[in-house]
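[1] after the sequence you'll find the predicted model.
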Amino acid sequence: MISFRAIALLRARISRLLSLTTRAHYFDEARHGLKCPSYPRLHKGILSWNDHATIRRDEVKAVVTQIEEVDGPNDEGAMFTCLSKLCDNSLQPHANEQAATKARHKIELETEERKLPNSSMAKPVSIEVWNPNGKYRVVSTKPMPGARWINLLIEQDFRVEICTQRKTILSVEDILALIGDKCDGVIGQLTEEWGETLFSALSRAGGKAFSNMAVGYNNVDVSAANKYGVAVGNTPGVLTETTAELAAALSLAAARRVVEADEFMRAGLYDGWLPHLFVGNLLKGQTVGVIGAGRIGSAYARMMVEGFKMNLIYYDLYQATRLEKFVTAYSEFLKANGEQPVIWKRASTMDEVLREADVISLHPVLDKTTYHLVNKQTLSMMKKEAILINCSRGPVIDEAALVEHLKANPMFRVGLDVFEDEPRMKPGLADMKNAIVVPHIASASKWTREGMATLAALNVLGKIKGYPVWHDPNKVEPFINEKARPPSACPSIVNAKALSLPVSKL
C-alpha cells in the first residue's frame, strides 16, 4: 500500500503531464491537508516547452521510483489509488450521509477482513458491514455514491457488505473471497470479468442476482449467468443526458483548444493577447455527424444543433424520427426569427458521415461489426481539421491507427473518454497535443452516479425478494425519485427472458 508520505511526495512533484494538476481537481484539499501545486514554470535556461515537458516527465518517473523504494512495488491499481487521492472525491459516500444512515437505522458499522477459504496465499479483502444482522447478504465490490442505495437495502432487512479494498480492479480471487459461503447477491463494476468461475461460486453460495453498476455489460458472460440461474442487472435510463453532455463538452474543448490554452497559461507562457494565439474552429454553421443515433447519440445531436446551430448528418440502422422532427422544428424556429435555418440528413452509409461532418461523435454498441469501426482507412476519409469524439466504447477505435493519424494531421483533434485497452492508452496518445483524454467519466455527475447505484441495488433486491421485472428499463424515473417509494420491481434484468422471469404490469 502506498503511504501517505508517498502521496504527499507525488502530490508535490507531479505535473500536468499526467493531466491531474488543475486546481479544479483539489476540492478535497482540506480533507488531506496538502497544498495544491501551481503549474511549474519553465526550468531555468530552457526556452522550449517540449524540452521542459521532457524534463518534467523524467521527474515524475523519478518520483514513482522513490515511492517504490519507500513502499515497495505497487500492486495492481495502487498507483491509480494514489493519484485518486489527489482528485475530487466528492462523489464518494460522505461521512454525514453514512452517519445519517447509521442513526436512522440504529445499526453498527463494522470493518472486517476476509480471506478466500483454504487459501493461505489470498490477500485479505477489507469490507465495511452495514446492518450486520440482516436476513439477506448482499456484497458491493466497490463503495458507490450516495447513501440511498444502502438505505433501501437495509429497509428490506439486507446485510450490506462494501469492499473497501484500495485496488482499482479486483481479481477473481478477491471477488471469490467476498462471495464466501453464503451470498444472496452482488453489485459489481464493469472493470470486473464476471464469467463461469464467479457465477458458479455465487450460485453455490445461494446467490440469485448480480448487477453491474453500468448500462453496459460487456464484462459479463450472460450465458454463464443463465447456466447458473443468476439474474444479471444493468442501469439504463439515467446516463443519457450526462453522457451526451460530456461528449458535447469534449467537442467544444477540442474545437476551441481549451486544454492546450489551459496548459499554456499554467506554464507561465502568456505575455499578452496575440491575433493567432490558439485559434480554433467556430461550430456554428458546421456539420455535426452522429454515428449511432440511439438515446445518447440523439441527445448529443440535439445539444449540438440547438446549442451551436450546427447542421446534422447521422447514420443509424434505424430512422431517428424524433430527432428528425426536433431538428426540423428548430430549423423552422430559426427561420421564423430571421436566422439561417439548420438542415439535417440521414446518411445511407457511415462513410458518408465521415466525409461530410466537421465534428463526429461515436455512439454505437460494441460488437463484432463495430470493433475498430474507426481505423486507418476510415480516418483517412475524414476532413484534415475534423474533430472525433468517443464516449461509447474504447474498442470501436483502432487506437494505434489514431495515434499515427494525430501525428500526421496536427489540426485533426480527438476527445476520448474511453480507451481500447482501458485503463491503459496506446503508446504515444498521451503525448498528442491534439488529443483530449479523460478517465471514463461520461456518467460522472452526482445525480447519475447515485441513480446508477440505486438501480443496481434495486435490481439485486428485487430478484432476491421475488419481484417481477420492470416493463420498460429505459423509464426508470419511479425508481430514482427520492420522494417516493420505488416500485416493487427489478428496474432492468438483461437475461429476464432467458430465465423466464415475470414482467411487471404496472
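    That came through, no problem.
[2] going forward, measure contacts and count neighbours with C-alpha atoms only.
    Noted.
[3] what residues of the longest helix along the chain count as buried?
    The longest helix of the chain (DSSP state H) is helix 49-71. By neighbour count on 16 or more other CA atoms under 10 Å, the buried set for helix 49-71 is 52-53, 56-57, 60, 63-64, 67.
[4] which of those lies closest to residue 156?
    residue 67 (45.2 Å; CA to CA).
[5] rewinding a little: can you name the two of the buried residues of helix 49-71 that sit furthest apart?
    Maximum distance among the buried residues of helix 49-71 (CA to CA): 22.9 Å, for 52 and 67.
[6] follow-up on the earlier one: how about JSON lines for the buried residues of helix 49-71, with distance to residue 308 added?
    Formatted as JSON lines, the buried residues of helix 49-71 follow (distance: CA to CA, whole Å):
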{"residue": "52", "distance to residue 308": "37"}
{"residue": "53", "distance to residue 308": "35"}
{"residue": "56", "distance to residue 308": "38"}
{"residue": "57", "distance to residue 308": "38"}
{"residue": "60", "distance to residue 308": "40"}
{"residue": "63", "distance to residue 308": "44"}
{"residue": "64", "distance to residue 308": "43"}
{"residue": "67", "distance to residue 308": "47"}
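[7] what's the helix or strand for residue 289?
    If you go by DSSP states H and E, residue 289 is part of strand 287-291.
[8] residue 300: how many residues sit nearby?
    If you count neighbours by other CA atoms under 10 Å, residue 300 ends up with 25.
[9] wasn't it part of a strand?
    No - the assignment for residue 300, made by DSSP: H, G, I helix; E, B strand; the rest coil, is helix rather than a strand.
[10] distance check, the residue nearest to it when sequence neighbours are not counted against residue 413.
    Using CA to CA, 6 or more residues apart in numbering and skipping residues adjacent in sequence, the residue nearest residue 300 is residue 244, 4.6 Å away. Using CA to CA, to the nearest Å, we find residue 244 at a distance of 18 Å from residue 413.
[11] equivalent analysis for residue 177, please.
    45 Å.
[12] next structured bit after the host helix or strand of residue 104?
    Per DSSP H and E, residue 104 falls inside helix 95-105. Per DSSP H and E, the first helix or strand lying C-terminal to helix 95-105 is strand 110-114.
[13] below is an additional structure, to be compared with the one above:
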Amino acid sequence: MSKVVVTGRIPEAALELLRAEHDVDAWDGSESIGRDELLARVAGADAVVSLLTERIDGELLDAAGPQLKVVANVAVGYDNIDVPACRERGVIATNTPGVLTEATADIAFGLILMATRRLGEGERLIRSGAAWKWGMFFLLGSGLQGKTLGIVGMGGIGQATASRAKAFGMEVVYQSRSEIDPAIAAELGARRVDLDELLEISDVVSVHCPYGPATHHLIGDEQLAAMKETAYLVNTARGPIVDEAALAAALRAGLIAGAGLDVFEKEPTVHPDLLELENVALVPHLGSATVETRTAMATLAADNALAVLAGEQPPTQIS
C-alpha cells in the first residue's frame, strides 16, 4: 500500500476510495494545516491530495521525497502548485476541471444579480432594523435584458455563465486566448473581441480567466477607467486578477456602478476599503460550494491519485 497524504478535510466519499487501496494520512483539523506540520506529514508520501490553501512548491516536493508520484489538486485552478517544479522531479500534477463549472457559473450570475439589483444593500437594510418604505425610486437597480455581458476568459465556466446570460436576454462578447467552437459561439450568440473593446461596450464584465503572471492585476486602474460608469464588475476566478485597491477607488469615485466578488487577493483578508462600500457584493469564495460539486471535485482528485499510483494515465492531468 502506498502512502497518500490529504492536506485538508474532504468529503468522506473520496477518502473511502483512497482508503480502499492505500494508507491515508488525512488532515482533519478545523483550521488549515500549518506549513511545518504539512512538510513533516508529506515525508515518504507517494501521493499528495492538496487543497488550494496549500502551497505545493519545490520545498514541499523535496520534503516528500523522490518516491512522490502525484499531486492531485482538489480545484480547477492550480496557481497554488509549482507545476514546473513538479515536472523537474517527475511528479504528475492534476486538477479537477469540469465538475465545478455549473456551480461556479451559478455564483457568477448570482453576483451579477446581487450587484445590479442591489440585493446585498437591501438585505443589510432589513437586518439593520432601519425604517424603510416602498417608493418609486427606492434602491433602484439596473435590469439585464438587452444589456451586454463581457466575459474575460471563455473556458467552460465562462461559457456556462454566457448561457445563463442568454436566458436573461443579454448580448455576450468575450475575450479569450483563442476562439471557442463556432457552433457554441453561435448557440450563445457570443462574439470575440479584444479586452479594450470588451471593457468599453460591456454593461457587466465577468472574470473567468486562469490566474498567472500574465493575468496578475489584469483589471486595474486603466481597465476600470475604460468601463462605463453604469457598468458592473464580477470576479469568480482568482482574487489577484483584479487590483482590489484600484477597484475600491473606482467604486468610491463612481467610475463604475458596482461589483460582485467571490475571490480576493489575500484570502481570507478583504481590502478594508471594499468593506466600507455599499455598491459591492462580497461572498467568501463560494463558487464550488455545493455538496454535489465538492464531492465530485474530491472524488475526481482521488481518481487522479489512484490512477497514477496504479501506473495509469490520470483523468485530468495538468498539461
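    Noted; the coordinates are in hand. Just so it is clear, the structure is predicted and the values come from calculations on it, not from any experiment.
[14] TM value for the aligned chains?
    Laid over one another, the chains give 0.94 as their TM-score (TM-score structural alignment, normalised by the length of structure 2), with 318 aligned residues with a CA RMSD of 1.7 Å.
[15] thinking again about what came up before, what do we get in structure 2 for the residue nearest to residue 300 of structure 1?
    With TM-score structural alignment defining the correspondence, residue 244 of structure 1 maps onto residue 105 in structure 2.
[16] just say helix, strand or coil for that match.
    helix.
[17] ok, it touching residue 157?
    Yes - the criterion here is CA atoms under 8 Å, and residue 105 of structure 2 meets it with residue 157 at 5.7 Å.
[18] which part of structure 1 lines up with the longest helix along structure 2?
    Longest helix of structure 2, by residue count under DSSP H: helix 291-309. Mapped onto structure 1 using TM-score structural alignment, helix 291-309 of structure 2 covers residues 446-464.
[19] buried set for that stretch?
    447-464.
[20] measure residue 313 of structure 2 to residue 24 of structure 2 for me?
    Distance from residue 313 of structure 2 to residue 24 of structure 2, by CA to CA: 21 Å.
[21] what span of structure 2 lines up against the helix holding residue 104 of structure 1?
    So helix 95-105 of structure 1 is aligned with nothing, judged by TM-score structural alignment.
[22] residue 313 and residue 24 of structure 2: which is more packed in?
    The residue with more neighbours, out of residue 313 of structure 2 and residue 24, is residue 24; 20 against 14, by other CA under 10 Å.
[23] now what about stretch 217-231 of structure 2, what contacts it?
    Residues from elsewhere that reach stretch 217-231 of structure 2, judged by CA atoms under 8 Å, 6 or more residues apart in numbering: 196, 199-205, 240-243, 246-247, 250, 254-258.
[24] and with 6 Å instead?
    With contact meaning CA atoms under 6 Å, 6 or more residues apart in numbering, stretch 217-231 of structure 2 is reached by 199-200, 203-204, 240-243, 246, 255-257.
[25] center of structure 2, which residue is that?
    residue 237 (3.4 Å; CA atoms, centre = their mean).
[26] what lines up with it in structure 1?
    Residue 237 of structure 2 maps onto residue 392 in structure 1, by TM-score structural alignment.
[27] isn't that match right up against residue 366?
    No - Residue 392 of structure 1 is beyond contact range of residue 366, at 8.3 Å (criterion: CA atoms under 6 Å).
[28] which stretches of the stretch 51-200 of structure 1 form strands?
    For the stretch 51-200 of structure 1, applying DSSP state E, counting those that start in this stretch gives strands covering 110-114, 125-130, 136-140, 158-163, 185-188.
[29] check the stretch 201-350 of structure 1 too.
    Under DSSP E, counting those that start in this stretch, the stretch 201-350 of structure 1 gives strands at 209-212, 231-233, 287-291, 311-315, 344-346.
[30] could these go into CSV alongside mean neighbour count and distance to residue 101 of structure 1?
    Shown next, in CSV, are these (neighbours: other CA atoms under 10 Å; distance: least, CA to CA, whole Å):
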stretch, mean neighbour count, distance to residue 101 of structure 1
strand 209-212, 29, 23
strand 231-233, 28, 25
strand 287-291, 27, 43
strand 311-315, 25, 47
strand 344-346, 17, 50
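[31] could these be laid out in a markdown table, adding distance to residue 141 of structure 1?
    A markdown table is the format used below for these (distance: least, CA to CA, whole Å):
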| stretch | distance to residue 141 of structure 1 |
| --- | --- |
| strand 209-212 | 10 |
| strand 231-233 | 15 |
| strand 287-291 | 34 |
| strand 311-315 | 38 |
| strand 344-346 | 43 |
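[32] with respect to residue 262 of structure 1, which of those lies nearest?
    strand 287-291 (25.2 Å).
[33] in structure 2, point out the residues matching that closest one.
    With TM-score structural alignment as the criterion, strand 287-291 of structure 1 aligns to 148-152.
[34] compared with structure 1, how much does the matching stretch deviate?
    Superposed on structure 1, stretch 148-152 of structure 2 shows a mean distance of 1.2 Å to its aligned residues (mean CA distance after the TM-score superposition for structure 1).
[35] so what touches that stretch?
    Here stretch 148-152 of structure 2 has contacts from 170-175, 198, 202-208, using CA under 6 Å, 6+ apart.
[36] run the chain-centre distance for that stretch.
    Using CA atoms, centre = their mean, to the nearest Å, the distance from the centre of stretch 148-152 of structure 2 to the centre of the chain it belongs to is 17 Å.
[37] what's the answer for stretch 214-228 of structure 1, then?
    19 Å.
[38] picking that back up, dump the contacts of stretch 217-231 of structure 2 into a markdown table; add neighbour count as well.
    Listed next are those as a markdown table, based on neighbours: other CA atoms under 10 Å:
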| residue | neighbour count |
| --- | --- |
| 199 | 27 |
| 200 | 17 |
| 203 | 26 |
| 204 | 29 |
| 240 | 21 |
| 241 | 25 |
| 242 | 27 |
| 243 | 19 |
| 246 | 18 |
| 255 | 19 |
| 256 | 23 |
| 257 | 24 |
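[39] make a markdown table out of these and add secondary structure.
    A markdown table is the format used below for the contacts of stretch 217-231 of structure 2 (three-state DSSP):
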| residue | secondary structure |
| --- | --- |
| 199 | helix |
| 200 | helix |
| 203 | coil |
| 204 | strand |
| 240 | helix |
| 241 | helix |
| 242 | strand |
| 243 | coil |
| 246 | helix |
| 255 | coil |
| 256 | coil |
| 257 | coil |
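[40] looking at those, which is nearest residue 133 of structure 2?
    Using CA to CA, the contacts of stretch 217-231 of structure 2 come closest to residue 133 of structure 2 at residue 257, 23.6 Å.
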